[in-house]
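K.L.:
Provided below are the primary sequence and the corresponding predicted coordinates.
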Amino acid sequence: MKRATIYDVARAAGVSHQTVTRYLNGFEGIRPSTRERVQAALEELDYRPNGAARWLRSRQSNRIGILAHRMELSGPGRIMAGATKAARSRGFVLDIASMDGEDAASVDRALDVVMEHQIAGVFATAQTVVVRDAVADRHLDVPFVLDSAEALELVGGHSRAYPGRLAAAHLAQLGHRKVALVNGPHVWTASGERRSSFVEAAAGLGLEVVWEWEGDWSAESGYQAAGQFPGEATAVSAANDSMAIGLIYGLTERGIRVPEDISVIGIDDSPESRFHLPPLTTVRLDFEGEGAYLMNVLIAKIEGEDVGGVPAYRVPELVARGSTAAVGSSDARA
């Protein structure tokens, strides 16, 4: 539902919008009866003042509001690192509001926090349908960026689903035909896009997806998936490296060797992935570059610049290591 404006409050109170503005700014020269009507209208309409739009119009703000979710995860944390560096290089500072990006009420509260400050724009690290819907419902009158969908489209027509296609192509090249998928939470846009791209590419390459598991991005959820893993698949694609590493550990406990018995590929190229035993095959994502790109797109919107002039970042690329091998191979690759 659309948020109430000062014009809505003015109509409900039977006063001018200038009177509502003076009341909100603490002006004392308002008759008590008028003040009571304005206050009653504010409460009835659940009005929440938006200081950001006022400061943006006056070009006095150099602050950007950040909606932060799951910063302990590799992707969001690295995106934030790139975004923070880019913002500081352009003279902007960040106001960070933590939230649960899977809970609409939590997202709404975080938006309340950042929009009460003198901000020029909003940057959200949570890549969920919940955040998209919450921002759309607020009808923000400051520039904002939500996730990397816009970024990859602008960079060169790639969708965020591209890592799934790379993973499927790699497994097909190694001769695998029956494969499995360990995906992230369904409310994350990345999960849906990575799944759809993997499944579509697999079908086009003659692969059969015989089993799927929904995790929560954690190594623990990958470990839990290993306990349910069917024997017919010869390879599995995990939607991030943490779940892939947990899966490998769980498979090893069951006496299933990686990659001799089953190949495992992740997505992210997290810093620890190459130090795992075996070293993890993965799809490298330029999270820091993505964060910098998104922040520079947001600043371009704030400054009225052409977003087409923002420097691009690296598109996903396969990093083949020892956790995948050709079907029937008894030797892991270095």
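P.N.:
Thanks, I have it.
K.L.:
all contacts plus neighbour counts: C-alpha atoms, from now on.
P.N.:
Will do.
K.L.:
quick one, helices of the chain?
P.N.:
For the chain, the helices defined by DSSP state H cover 6-13, 17-24, 32-45, 51-57, 74-89, 104-115, 129-138, 148-156, 162-173, 189-204, 219-228, 241-253, 287-303.
K.L.:
In addition, the following structure is provided for comparison:
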Amino acid sequence: MSSEPASPGPARRPTIYDVAKQAGVSHQTVAMVLRGQGKFRPETLKRVSAAIETLRYRPNNAARALATSSANRIGALVFELLEVGPSKTVQGASLRAAEAGYLLEIVSLPLHDPRDDQIDDGAIRRALTLLDRADVAGILVFAPVDRLLDRQAGVDVSSLSVPLVMELEPEPARGTTLSERGMDLVIDHLAGLGHTRIAYLGGSPTWVAARRRSEAVRGALARHGLELVAELAGDWSAASGARAVRALGPDDLAGITALVCGNDQMALGALLALDEHGIDVPTRMSVTGFDGIPESGFLRPPLTTVKVDYATHGRQLLESLLARIGQPAGNIETTGNTPDDAPPDTEFLPRGSTAPPSGPDVRS
């Protein structure tokens, strides 16, 4: 009988219970963090993320994929799913995925780290870890932020085993993108009414789409020989629109005859704040939105806006990913609106929130 010690077997693959023990939380908490569900303290998220990376944990869903002999899911990373544009785009992508025989699995990510108001890199890494598995055929990223493109953020896209396609509106090319089409319509309308003192209220600069929309406004104004008199920053929410306009002083407000908002929600907040300032819309100041939410026609006054066919946009994005399934992974491919990939249909809806400039304090 040999006295030699038995050779060690292959290392056991870490489980969700190992991660929970390492992080000092329950396995239910780890599962919810991986799925992007629930709200947890930053310290808890940090411990779970550190445990996942230390143990090199990967969800073991290979058995399910082997049982079906196919990868029947498409992963979707979504920032701020409650916003109109992203939610309608995802809806369109989900319907197209179902038609192609796939289930769209959505992971909603927080835009900011609550500790320092920055992009939560840990959440992005956890989401990619969750979706990079055998039953997922590819990953689609909606409404991206710069942090996902920043290789220094610790998001190792090159290690993915499935293709990743990211929605990304291209550099301005005069009239070829969603933002350019929509903002051309808005500025043409305001300039046609006689407005020359126009301000812009945009989304968070961490969103590529927000910067593209700002560039589109400036480009449209330049065609009329105009420049922005002020640029305000929000975060796409109605509350941020109200905050930005409330912060304006009397002199700032006196120099503006029209306020262009990057989406309808911020316009809604701006309307409230202007009313609080005692400024009548549209007699003293015109206000426009973007997106064309159903409620925009029922505000007081009804909001002039641009209606966007985001559902068709979502279907187009899903088609881009379907074309890459089965091809080598390990890099980010961006897709957006190019001359060969027409932007979503836009419809300008002029309503009661815009009128020719008037009033004693309008400046030429």
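P.N.:
Structure received. Just so it is clear, the model here is predicted, and its values are computed rather than measured.
K.L.:
related to what we said a few turns ago, tell me which of the helices of the first structure sits nearest to Pro278 of the first structure.
P.N.:
Among the helices of the first structure, the nearest to Pro278 of the first structure by CA to CA is helix 241-253 (8.9 Å).
K.L.:
hmm, who's touching the closest one?
P.N.:
Applying CA atoms under 8 Å, 6 or more residues apart in numbering, the contact partners of helix 241-253 of the first structure are 182, 215, 217-227, 237-238, 257-258, 264-270, 273, 276, 280, 282.
K.L.:
Nearest to Glu317 of the first structure, out of the helices of the first structure?
P.N.:
Closest to Glu317 of the first structure of those is helix 162-173 (CA to CA; 7.5 Å).
K.L.:
what does that closest one contact?
P.N.:
In contact with helix 162-173 of the first structure (CA under 8 Å, 6+ apart) are residues 194-198, 201-202, 205-207, 235, 237, 239, 265-267, 282-283, 316-318, 324.
K.L.:
so what's the residue nearest in space to the middle of the first structure up against?
P.N.:
Per CA atoms, centre = their mean, the C-alpha nearest to the average position across the first structure is that of Gln127, at 2.5 Å. Shown in contact with Gln127 of the first structure (CA under 8 Å, 6+ apart): Gly101, Leu146, Asp147, Trp188, Thr189, Ala190.
K.L.:
What subset of the contacts of helix 162-173 of the first structure is buried?
P.N.:
Applying 16 or more other CA atoms under 10 Å to these, the neighbour count classes 194-198, 201-202, 207, 235, 237, 239, 265-267, 282-283, 316-318, 324 as buried.
K.L.:
residues contacting Val281 of the second structure?
P.N.:
If you count contacts by CA under 8 Å, 6+ apart, Val281 of the second structure has them with Leu271, Leu274, Asp275, Val287, Pro301, Ser353, Thr354.
K.L.:
which residue in the first structure lines up with it?
P.N.:
In the first structure, the residue matched to Val281 of the second structure (TM-score structural alignment) is Val258.
K.L.:
Also Leu268 of the second structure?
P.N.:
So, by TM-score structural alignment, Leu268 of the second structure is matched to Ile245.
K.L.:
And for Val208 of the second structure?
P.N.:
Using TM-score structural alignment, Val208 of the second structure sits opposite Thr189 in the first structure.
K.L.:
ok, back up a step: in the second structure, point me to whatever sits opposite the residue nearest to the centre of the first structure in the alignment.
P.N.:
Gln127 of the first structure maps onto Pro144 of the second structure when the alignment is built from TM-score structural alignment.
K.L.:
Quick check: that match vs Gln265 of the second structure, distance?
P.N.:
19 Å (CA to CA, to the nearest Å).
K.L.:
Kindly report the same for Gly255 of the second structure.
P.N.:
24 Å.
K.L.:
Those two: who's more crowded?
P.N.:
Neighbour comparison, Gly255 of the second structure and Gln265: the larger count goes to Gln265, with 26 against 17 (by other CA atoms under 10 Å).
K.L.:
and whichever residue in the first structure pairs up with Arg73 of the second structure, how many neighbours does it have?
P.N.:
Aligned by TM-score structural alignment, Arg73 of the second structure pairs with Arg63 of the first structure. Other residues within reach of Arg63 of the first structure, judged by other CA under 10 Å, total 21.
K.L.:
Cross-check the contact I'm expecting between Arg63 of the first structure and Phe92.
P.N.:
Yes. Using CA atoms under 8 Å, Arg63 of the first structure is in contact with Phe92, at 5.6 Å.
K.L.:
Pull the number of nearby residues for the match of Val208 of the second structure.
P.N.:
Thr189 of the first structure, neighbours per other CA under 10 Å, totals 22.
K.L.:
isn't it right next to Val130, touching?
P.N.:
No. Counting by CA under 8 Å, Thr189 of the first structure stays clear of Val130, with 9.7 Å between them.
K.L.:
In CSV: the helices of the first structure, plus distance to Ala97 of the first structure.
P.N.:
Compiled in CSV, the helices of the first structure are given as follows (distance: least, CA to CA, whole Å):
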stretch, distance to Ala97 of the first structure
helix 6-13, 25
helix 17-24, 24
helix 32-45, 25
helix 51-57, 15
helix 74-89, 13
helix 104-115, 5
helix 129-138, 13
helix 148-156, 20
helix 162-173, 30
helix 189-204, 21
helix 219-228, 26
helix 241-253, 25
helix 287-303, 16
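K.L.:
Between the ones you listed, which one is closest to Ile96 of the first structure.
P.N.:
When those are compared by CA to CA, helix 104-115 sits nearest Ile96 of the first structure, at 7.5 Å.
K.L.:
now the closest one and helix 129-138, what's the angle there?
P.N.:
50 degrees (axes from the mean of the first three to the mean of the last three CA atoms, to 10 degrees).
K.L.:
what does helix 104-115 of the first structure contact?
P.N.:
48, 50-52, 65-67, 95-101, 122, 130-131, 134.
K.L.:
once the structures are aligned, where does that helix end up in the second structure?
P.N.:
Under TM-score structural alignment, the match for helix 104-115 of the first structure in the second structure covers residues 121-132.
K.L.:
What about Arg151 of the second structure, how many residues nearby?
P.N.:
Around Arg151 of the second structure there are 12 residues (other CA under 10 Å).
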